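Asks: based on what follows, work out the 3D shape:
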Amino acid sequence: MTVFAHSPDGLLVPAGHGRQLVTPAHEITFKVTGEHSRVASSFEVVVPPGFDVGAHVHAHSEELFYVLEGELEVLAFEPRIRTSDDWKNWRSVTGRRPVHAGPGTVIVVPPGCPHAFANRSGEPARMFFQSSPPPDHERYFEELFAILSAPGPVDESAIAGLRTRYDIEQLTPLRHRH
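Replies: As a prediction, the model looks like this:
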């Protein structure tokens, strides 16, 4: 059961609570939504092994990622050249490269900054994710989980259309193990 304690003083979402969306391979918990905050939506996300969100950019959204458990490979910079292959080979004009991010790592992504994360390990990773402004990412995740929960193979064209509708310019492919 999801329990929110909401008062004029603030919102308390106890550990293990929030609205969950779950598929056999994906899990996200809505912690703070546009119903509760004018500033940002907050989520706890389980990133399954083999998942790569693909490099992408938002024209209007700002994001913050905090790795809680596991390890992710992350990118948050403009590359010298935006290639359409795997972003792990990208380099910035100052020499930055994608990094391995373990627990305690924070990644802040301003609007217009290419970014990506991938779980290239064999174990799930868990992160806190915040996006501003709300509620676009909330709606995006609801629609994405509906696509991922449909029977049969994942409808990649539906995901591509969804990402376009929600201010996500996909630069490299989204990849996931089935």
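
Asks: for the rest of this, base every contact and every neighbour count on C-alpha atoms.
Replies: OK.

Asks: relative to the whole chain's centre, how far out is stretch 158-176?
Replies: Relative to its parent chain, stretch 158-176 has a centroid offset of 12 Å by C-alpha atoms, centre = their mean, to the nearest Å.

Asks: okay, buried residues for it please.
Replies: 159, 162, 163, 167, 168, 169, 170, 171, 172, 173, 174, 176 (16 or more other C-alpha atoms under 10 Å).

Asks: with stretch 87-97 instead?
Replies: So for stretch 87-97, counting by 16+ other C-alpha under 10 Å, buried means 87, 88, 90, 91, 97.

Asks: quick check: the gap between the closest residue in space to the last one that isn't next to it in sequence and residue 78.
Replies: This means residue 97. Nearest in space to residue 97, with sequence neighbours left out and distances taken as C-alpha to C-alpha, 6 or more residues apart in numbering, is residue 91 at 5.0 Å. Counting by C-alpha to C-alpha, to the nearest Å, the gap from residue 91 to residue 78 is 8 Å.

Asks: repeat for residue 178
Replies: Separation of residue 178 from residue 78 (C-alpha to C-alpha) stands at 30 Å.

Asks: more crowded one of those two?
Replies: residue 78 (18 against 9; other C-alpha atoms under 10 Å).

Asks: taking the buried residues of stretch 158-176, tell me the two that lie furthest apart.
Replies: Within the buried residues of stretch 158-176, 167 and 176 form the most distant pair, 20.9 Å apart (C-alpha to C-alpha).

Asks: residue 119 touches residue 67, doesn't it?
Replies: No: applying C-alpha atoms under 8 Å, one finds residue 119 not in contact with residue 67, separated by 11.4 Å.

Asks: quick check: neighbours shared by the two?
Replies: Both residue 119 and residue 67 are in contact with residue 125, where contact means C-alpha atoms under 8 Å, 6 or more residues apart in numbering.

Asks: give me the residue at the spatial middle of the chain.
Replies: residue 129 (6.5 Å; C-alpha atoms, centre = their mean).

Asks: one more, please, to line up against the first structure:
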Amino acid sequence: MPPGHGRTLTTAAQHVTFKVTGAHSRTASTFEVVVPPGFDVGAHAHARSEELFYVLEGELDLLAFEPLVRTRDSWRDWESATGRRAVRATAGTLVLVPPGCPHAFANRGGDPARMLFQASPPPDHERYFEELMEILASSGPDRPVDHEAVARLRVRYDIEQITPLRHDAGTRQETAPTP
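Replies: As a prediction, this is how the structure comes out:
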């Protein structure tokens, strides 16, 4: 797939390009995701899905482990039984997230970050992104995001949200794609 190709879904703050879908592979879907500054996906887990994150450009804080204590407000201070903590990931960093493993990513920098994101099995994440972008597109300055619709969507697509999704460095909670 040449650069710039693939089916792209865009909202004011989100940009997801489908590179490989369930129509191409029975094993995994692959996306290029632009993570805007100040965005925090929140810690979450999937009972059935395996994910892979590969940072292409910029910096992201990444977490992929079961913490000693799952706090509900923030994942940034989580620590595993072996002392692992979230890492600052730069271009070239790869994180594999097995099913059931809590994980999160956030862009605390001032520039967008890009990552290659892979989810298995397809096409659940593809459908999730499509439906989520429809919900986000129906919101605007005079119409807030329908958080109940997003919560129902997450339940349907095997997403246990552990800590809140945030944008603008944690000052405003908003809804955005949860890989």
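
Asks: measure the equivalent of residue 136 of the first structure over in the second structure to residue 136 of the second structure for me?
Replies: Using TM-score structural alignment, the partner of residue 136 of the first structure in the second structure is residue 124. Distance of residue 124 of the second structure to residue 136 of the second structure, computed by C-alpha to C-alpha: 18 Å.

Asks: neighbour count: these two, which is higher?
Replies: When residue 124 of the second structure and residue 136 are compared for neighbours, residue 136 comes out ahead with 23 against 19, by other C-alpha under 10 Å.

Asks: that one matches what in the first structure?
Replies: Match for residue 136 of the second structure (TM-score structural alignment): residue 148.

Asks: its match against residue 156, yeah?
Replies: No: contact status for residue 148 of the first structure versus residue 156: not in contact, 9.6 Å apart, counting by C-alpha under 8 Å.

Asks: now do the alignment partner in the first structure of residue 99 of the second structure against residue 82 of the first structure, distance only.
Replies: In the first structure, residue 99 of the second structure lines up with residue 111, judged by TM-score structural alignment. Remark: distance between residue 111 of the first structure and residue 82 of the first structure (C-alpha to C-alpha) = 17 Å.

Asks: helix, strand or coil: sort out the match of residue 99 of the second structure for me.
Replies: Secondary structure, DSSP: H, G, I helix; E, B strand; the rest coil: residue 111 of the first structure is coil.

Asks: burial check on it, number of neighbours?
Replies: 13.

Asks: ditto for the one 4 residues further on
Replies: Counted with other C-alpha under 10 Å, the burial measure for residue 115 of the first structure works out to 25 neighbours.

Asks: please apply the same query to residue 7 of the second structure.
Replies: Residues near residue 7 of the second structure, counting by other C-alpha under 10 Å: 12.

Asks: who touches it in this structure?
Replies: Counting by C-alpha under 8 Å, 6+ apart, residue 7 of the second structure touches 17, 18, 19.

Asks: nearest residue to the first one in space, please, no chain neighbours.
Replies: Okay, so that is residue 17 of the second structure. Excluding the flanking residues, the one nearest residue 17 of the second structure by C-alpha to C-alpha, 6+ apart is residue 8, at 4.1 Å.

Asks: next, the contact list for the alignment partner in the first structure of the one you found, please.
Replies: Matched to the first structure by TM-score structural alignment, residue 8 of the second structure sits across from residue 20. Shown in contact with residue 20 of the first structure (C-alpha under 8 Å, 6+ apart): 27, 28, 29, 30.

Asks: Three-state assignment for residue 20 of the first structure, please.
Replies: Going by three-state DSSP: residue 20 of the first structure is strand.

Asks: how near is it to residue 45 of the first structure?
Replies: 10 Å.

Asks: which residues do those two both contact?
Replies: With C-alpha under 8 Å, 6+ apart, residue 20 of the first structure and residue 45 have common neighbours 27, 28, 29.

Asks: redo the residues you listed as JSON lines? Include distance to residue 16 of the first structure, neighbour count and secondary structure.
Replies: Below are those laid out as JSON lines (distance: C-alpha to C-alpha, whole Å; neighbours: other C-alpha atoms under 10 Å; DSSP: H, G, I helix; E, B strand; the rest coil):
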{"residue": "27", "distance to residue 16 of the first structure": "13", "neighbour count": "16", "secondary structure": "strand"}
{"residue": "28", "distance to residue 16 of the first structure": "11", "neighbour count": "23", "secondary structure": "strand"}
{"residue": "29", "distance to residue 16 of the first structure": "9", "neighbour count": "18", "secondary structure": "strand"}
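
Asks: could I get the residues you listed as JSON lines with distance to residue 74 of the first structure?
Replies: Shown next, in JSON lines, are those (distance: C-alpha to C-alpha, whole Å):
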{"residue": "27", "distance to residue 74 of the first structure": "19"}
{"residue": "28", "distance to residue 74 of the first structure": "19"}
{"residue": "29", "distance to residue 74 of the first structure": "21"}
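
Asks: that'll do, ta.
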